[in-house]
Structure formats: C-alpha cells, structure tokens
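S.K.: turn this into a structure:
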Amino acid sequence: MAAQSDPTRISGRAQRDRVYRKVAARLVPLLFVCYAVSYLDRVNVGFARLQMDDELWFSDAVYGIGAGVFFVGYILFEVPSNVVLHKVGARRWIARIMLSWGVISAMMALASSPASFYTLRFLLGVAEAGFIPGILLYLTYWFPAARRGRITALFLAAIPVATIVGGPLSGWLMQAFDGVADLRGWQWMFVVEAVPAVLLGLVVLRRLDDRVADATWLTPAERDLVTADVAAEDDAKAGAHASVRDTLRSGSVWLLGGIYFAVALGIYTISFWLPTIISRSGVESPLAVGLLAAVPYLVAVVAMVAVATHGDRSGERRWHTAVPTVVGGIGLVAVGLTQSSTVWALLALTVAAAAVSSAQAAFWSLPAALLSGVGAAAGIALVNSIGNVAGAVSTSLVGIVADATGSTASSLYLFGAVLVAGGLLVLTVRPERVDEERTPAR
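M.R.: As a prediction, this is how the structure comes out:
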C-alpha cells in the first residue's frame, strides 16, 4: 500500500502533466464561471447607467462615486475575509460570498436615488470582499509556481469573457425587457444577471474541495504528488513573511501593492467607462454598445493567456508584467486622444484592454512567488486591497473630472502615466526573488 501512495510513482513529466491537467479540469472551469459572473455583477452598472441617467438623473460624478464606493466596502473587508477563508476553507467561504453578492446585486434594481445607489454599491463590495484573493490563494494549494501562471491567466480570463458575453447580454436585456411588468430594462438586467451567482454558490458548496487531501477524485498517488510539489515550494519559502504581522509590515508586499494599484487602475477604468466612451463616440443603441464593448476583450483573452503561457515556459516574471503595463498606459493615452471617433477609440481600447489584462495575469505570479501559508493569505489580500483602491479612485475621479471638463480625456492621460510608472516599478523587484529555473520535475 505504501508503494501505491509514493509520489515517486508519478515522476515523469508526461505523468505529472496528466495529473495537473486533471486538477485543472476539475477546478478551473467552475472557478472561471464563478469569477465571470462575479465580475459581470460588479461592472454591469456601466451598462445600466445608459438608462439610469435618463430616469434617475445621475451625473457623471454620481455614477463615478457610486461605481467607486463598491471598492470602499471591498477594501475594508478584504484582508479579514481572506484570513477567514484560509482558516475555515474555500468551499464554505466562497459559497457564502457568492450567495450574498447575488442577493445584493439583484437589489440594485431598487436603486432610486444617489443615496440608495451608493448604499447598495457599498454593500455589494462588502459581500464580494475576499473572492478574488481567496481564489488566487486557493490556487496556490493546488499548483506549484511553475504551473500557476497559465492557470491564473485562465482564471483571470473570466474578466474579458464576462464582458464579451455580458456586454451584449446586458444591452439585449435592457433593450428587450424595457417596460415589462412596469420595470425598466436596467432593473431587469440587475435581477436576471444576479441569478447565476446564487445558483453557482450552491454548486460551489457541493463541488469544491478545501484541500488536496479531500480530493477523492484524485488517486492516493496523485494527491501525494500534488501535496509534495506544493509543500516543497512552501519549504523553499519558509520564514519569508510567515505571519500576518510580518506580511503586513513587509516593504516588498507594499511595493507589489503599489504596482497592482497601477495595473488595477487600467483594468477598472476600462471596465467601468468602456460603455460610456463607446456611447459618446456616437453609438446610441445599448445592444450595439454591448457588442462593440466585446471586441477589446476578445483580443484580451488571447493576449493574456499567450503572455502567461510564455512566462511559465521561460520562468521570467518581471518583464512579462512590466511591458504590458507600460503598453496599457500608452493605450489609455491613445483612448483619450481618439475618443471622438468610434473606430479609433475602439482600436485604442483594444490595445489598452489586451495589455492591462495581460499585465494583471502576469502580475499575480509575483506575490505567489514571495509568500506562503497564512502570510500568503494576508499578503495576497493586502496587495489586492491596495490595488482595489484604484477602483475607487479611477471610477470616482473620471466622473468628477468629466463633470468639470465635459470629457474623460484628462483622467485617461493621468492614469496612462500611472501605468507607465507602475511598469517601471516592476523592474525594481529583484529577479532572483521571482524568476524561476525551468526543471522537468515540476
């Protein structure tokens, strides 16, 4: 019996690849769909505002503050949520997150004033806090670093896919259901798009395993292999940011947070303002806006998986993060210069979206390479929290500046410069701390 559970029985590269393909096939599709639904429920307010403005008289500033206050609740509860997940297990905690955010997302249909709009967005952030860093932490339990970049990219590809599918869906729901049962199309959109979150929460409760040891769908030898690979990696990082206190006081963690602030600034600026930029370039139909909004993210899916796959094969992490971050900044500046033309603005948005999506996927290999244990739970959550400050800043500032100047261009120029600075900051991380040598054993 001991020989059957000996991890050396699965030592060849092809056999290891088969085991990790099996793990990925079990976990990634479910987590991918969960994140896609989560992200759509977070940013569909960008489509809703195409009708909400006319009915509720929301200015750019009101919309921007409402979109941004989501991140206040999200940031406040991010670190404690991830620490709780590490202690109680991903299955119950991720299910709780999804069920609560689904209910609150549906309640967005009840928004009738700036105050109710702000309150519901804040509560949605509280409900969703910990989901993304929780999943990123969860993936470190199942995949060693040499395989994690591509897996992380596949998971984060849910962001562009959510827009590819959700943009046209949101536009269609708003157009087709407008006036049904005396509700506006934007209200129907919030209700209909919240249902999958609740259903998926129940699926997670049934299907997700907290630990490799719980995975009865793996053989004993396969479980031992994965456990040994991940444990060997944790042993190599032993003593580095081993406690929550050490992690929160680490200069490296705060540096990573600053870098992710820049990357997230690009992600959320595009996500929340893409429909508005396309609409103001001369496209009036909500469905047409949704279809055009899908174009940049079709390219982004291909780009982010290609960059992450190349990063895994080469073991190089810094340049794979820095270059897309800088290109994303240049893309945002180009959007500001071309937003009066639908064709040119869409081209610039495509470059920016593909670049910042690739930067985000490549970035998450950096904290995963530096942190382990409960320190990883707190560190990943802290980095994500700092990054999500960018969500509040970008959405609010763009709205306020647009009200004052009549254009989003000034904000796009500023955020483009921040992205370029963030890309340069990546290169201050010492390569020996994050880059890897490729070995056939992993």
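
S.K.: hey, let's count contacts and neighbours off CA atoms from now on
M.R.: OK.

S.K.: tell me which residues touch residue 99, please.
M.R.: Remark: with contacts taken as CA atoms under 8 Å, 6 or more residues apart in numbering, residue 99 is in contact with 197, 198, 199, 201, 202.

S.K.: mind listing what the fourth one touches?
M.R.: Neighbour list for residue 201: 94, 95, 96, 97, 98, 99 [criterion: CA under 8 Å, 6+ apart].

S.K.: also this sequence, please, to line up against the first:
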Amino acid sequence: MDNLDTSISRANAGERDATFRKIIWRLIPFLTLVWFLAWIDRVNVGFAKLTMMDELQWSDAVYGAGAGIFFLGYFLFELPSNLVLQRIGAPKTIMRIALGWGVTCVLMAFVVSPWQFYLLRFLMGAFEAGLQPGVILYLTYWLPSHRRGKALAFFISASALSLMLGSPIAAFIMSHFNGAAGHSGWQWLFIIEGIPSIIAGIAAYFILSDKPENARWLTATQKQHVHEEMSAEDKTLSHREHNVWKSLSSPAMWALIGIFFCIVAGNATLVFYGPSLVKEAGITDISTLGWIMSGIYLCGWLGMVGNGWLSDKTQEVRWHTAVAALLGAAGLLICAFAIGHGSLAGVIFGLAVSAAGTMGAIPVFWKLPSYYMSGTAIVAGLAIINSVANLAGYFSPQLLGYFKQSTGQFTTGLTTIAAVEFCAVVLTILCIRKHDLAK
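M.R.: As a prediction, this is how the structure comes out:
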C-alpha cells in the first residue's frame, strides 16, 4: 500500500518491523509444519496407488473416485469449520483438525473394500476442511496485507514442500517397510505418516494464541504496533463488504471462486496423478520415481515462494496470478503432447513447468479476497471460495481416471484440464478490476 507508511509514524518503523518479524517467526514455522503434514496425509494416496490398486484389485476409476471424494468432505465442512474458528479460536480448531485427519490417515492402512476407501477419504476431507482458509483468516488478525504475502507464500508453499520431500520419503517407506509385521508398504505409508499429525494437533493447543491482544509473548508496545498497522490499512482500503449474504451476491465473489476452481483443477492433477504420469512415461522403479517427483515439486515450491516474493515486492496481485496460471496450463499441454509421443523428458519438463505455475498462483491468489471483503464476510467468504473451488479436486481426478480407463491414455484428460486452467487466466484478467486493487 503506497500510503500505508505515511499514515502511521515512521519514528518507530524499525521497532514495528521487529514486532512483525517476531510474530512471523512465532506463527509461520508451526503453521507451515501443520500444512506440510496435512498435505503429506492428503496426497500420499497418490504413491500408495502404485501398489495398493494391484493388491486390492481396484481400477483407476475406483482410485479416481476415492481421491476426489476427499473434496466433497472439504466442501461440506469448510464453512462450518471457519465459523467455529471465529468462535473458539485457532488453537482448539487446528488441534481438532489435525487430530481428526491424523487418525483417519492411520485407519487408511486397513481398508479392504472401495466403500471403506471412499468413507475414509471423505472423512479426511471433512476433518481437514477449514485448515487453509482458517489459517488465512487467522493471519488477517496478525498481519496487514503488505506483510502477509510472503508469510502466506511460505505457509502455502508447504504443500509443494511436502510433495517435494514426501515423494522420496513415501518411496522409502513403501520399499523398506514392505512386509514388516505382515503389512504391505502402502499400509505402512499411511500408518507412519499419520502419527506426526496427531502429535502436531496436540502441540497446536499450546503453541498458538488466538489474537494479538491475547498473546502473552507480545509486549503492550508490540500489541500497539499491530493495532496501528491494521487500523491504518483499514483506512487506506476502499469499501469492503462486511455482510455475508451481500458478498455472496457479488460478481467478484463468484469470479474468485471460478478462478480458484480452475487453478485447483490443475493442482489436483499434479498431486494425484503426477506419479502415475511419470510411471506411464517409463519409470517403474518406485525410488527413482520418488526422486523425479521430488524435483518436479521443488519447481512448485520455488514458484510459490518466488511469485509470492515478487508480488509483495511489486505490490501487484492480478498479473502475478494470471501469468502463473498460464504457465500451469502450458505445462499440462506440454505433458499431454509428450506422453502421447512417449517422451519421458517431455513429461517431466511439462510437469515441472505446470507445478511452478499452478502452485505459484495459489499464495498470490489468496491475497485477492481481502480486497473485496472484511469482517464476518471474509470469515465465511474464504471458506466458501476454498470449499466450492476445491470441488475441482473432486472432478479432475475422476475425469483423468475416466479418460484413462476408456481410451487407455492420459492425453485427452490432460488437454481438458489444461483448458480449464487457462480459464483462470481469462477470468483473472477480465473480472479482477485494477481499481479494486488500488493501494
């Protein structure tokens, strides 16, 4: 915001910077760890699929339905979760969320029928619902928008980091624990990766504080610094909707839902079918595949952190979202062309490009809602945007599974998802007006 620093005293600028550094170092590492574990438990099914489907004799259609049904639970329980967070606070909410999905992940090791698979995936989505928008909401209590971009980028980048580190970890567990105590490698994957989430859930209650005014680890002066900057930001921003129902009728709300829906479609394709696409291109050794996927997701992490940093530095949001989504769509098209021609290098390159763009768009996108909503509206709005848009995660894995089963290849499905993600570019350029984002 161009006028933010002129609206509050510059005399204590260094002290205020130190206050916000203290807040970031207190909150962001732990929240990033929680999001890291959430993604580990959400997408480890993509690696488990490599042996689980054959052992249980399930089809790609069964897997696609199970991977996608996670997002139905997400959709149904996300808004209630955010409203509960506003009422009981972040520590209790995040504790409930992490304990629930951690236990569910462990139980995934013992599924023997598709309906059990579907039920537990649904429950995992229901438990995790509210975590991402809840943290985004939580950070609006602590950080003004001009300090929030980098913090959000590091927090949300944990999803790419979990994929980058989780891929070789999953491969190691599946390879080295296979047969231990009579359980298959994919079963140990769910058991071992579910337990840290349970521990993190317990820790959340003791580490987090609800709001700055309740934080015992901030001095009175530091609490005043937060109050000054948050108040100054409120004065510099144009009118933002406070009423939930009015915000729902706003074209901007539905544009935001549409944009994120298209981005999620591309992201779900990467995380749930990335390992299968590399395997289809010729890599069958699980350990090798794990390291390849780690490199691909490293590109996604770099995209998240880099694009978040550039957006903060230039104080620009619209084009940083649109160009990143364009890169994501282009990468999926490259992958579709390469897999149709049997090019392993092309598939890896396409997935890396798509990961950098698609994942790079996400943290910057999440700066947009606060330009249009505040108060109760943003509490509900963040949850509604995330829950409705994440239905793309329900449809895209099933779409790819359907095309793979009916045509025997991934090309048509990948091309379709690329077209969907390109719609995010068009919607961002046409529907997010520059004067709405005036600093």
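
S.K.: other SSEs contacting the longest helix belonging to the second structure?
M.R.: Scanning the second structure for the helix with the most residues, using DSSP state H, yields helix 13-56. Here helix 13-56 of the second structure touches helix 60-88, helix 90-107, helix 131-140, helix 145-156, helix 158-176, helix 185-207, helix 220-236, helix 251-280, going by 3 or more CA pairs under 8 Å, 6 or more residues apart in numbering; DSSP states H and E.

S.K.: let's see 7 Å
M.R.: Here helix 13-56 of the second structure touches helix 145-156, helix 158-176, helix 185-207, helix 251-280, going by 3 or more CA pairs under 7 Å, 6 or more residues apart in numbering; DSSP states H and E.

S.K.: what's the distance between residue 145 of the first structure and residue 105 of the first structure?
M.R.: Distance, residue 145 of the first structure to residue 105 of the first structure, by CA to CA, to the nearest Å: 35 Å.

S.K.: center of the first structure, which residue is that?
M.R.: Among the residues of the first structure, the one closest to the centroid is residue 156, at 5.6 Å (CA atoms, centre = their mean).

S.K.: what lines up with residue 240 of the second structure in the first structure?
M.R.: Mapped onto the first structure by TM-score structural alignment, residue 240 of the second structure lines up with residue 240.

S.K.: report the contact partners of its match.
M.R.: For residue 240 of the first structure, the contacting residues are residue 371, by CA atoms under 7 Å, 6 or more residues apart in numbering.

S.K.: same check, this time on the one 4 residues further on
M.R.: For residue 244 of the first structure, the contacting residues are 374, 375, 378, by CA under 7 Å, 6+ apart.

S.K.: wait, the last one touches residue 83, no?
M.R.: Yes: here residue 378 of the first structure reaches residue 83: they are 6.2 Å apart, a contact under CA atoms under 7 Å.

S.K.: comparing these two, which residue is more hemmed in?
M.R.: Legend: neighbour count by other CA atoms under 10 Å for residue 378 of the first structure and residue 83, higher for residue 378 (32 against 21).

S.K.: helix or strand for the more buried one, which one?
M.R.: Under the assignment given by DSSP states H and E, the secondary-structure element containing residue 378 of the first structure is helix 373-405.

S.K.: how close does residue 279 of the second structure sit to residue 176 of the second structure?
M.R.: Look at residue 279 of the second structure and residue 176 of the second structure: by CA to CA, they are 20 Å apart.

S.K.: out of the two, name the residue with the larger neighbour count.
M.R.: More crowded of residue 279 of the second structure and residue 176, by other CA under 10 Å: residue 279, with 16 against 11.

S.K.: which parts of the stretch 301-439 of the second structure are helices?
M.R.: 318-340, 344-365, 375-389, 392-407, 411-431 (DSSP state H, counting those that start in this stretch).

S.K.: ok, and the closest non-adjacent residue to residue 282 of the second structure?
M.R.: residue 344 (6.7 Å; CA to CA, 6 or more residues apart in numbering).

S.K.: tell me the counterpart of the one you found in the first structure.
M.R.: Correspondence of residue 344 of the second structure to the first structure, assessed by TM-score structural alignment: residue 342.

S.K.: residues in contact with its match?
M.R.: The contact partners of residue 342 of the first structure, taken as CA under 7 Å, 6+ apart, are 278, 281, 282.

S.K.: which one (most neighbours) among those?
M.R.: Using other CA under 10 Å as the contact criterion, the top neighbour count among these goes to residue 278, which has 24 neighbours.

S.K.: I'd guessed that one sits against residue 289; true?
M.R.: Yes: checked against CA under 7 Å, the pair residue 278 of the first structure and residue 289 is within contact range at 6.4 Å.

S.K.: what's residue 250 of the first structure in contact with, if anything?
M.R.: Residue 250 of the first structure touches nothing, counting by CA under 7 Å, 6+ apart.

S.K.: now swap in the one 5 residues further on and tell me
M.R.: Residue 255 of the first structure makes contact with no residue under the criterion CA under 7 Å, 6+ apart.
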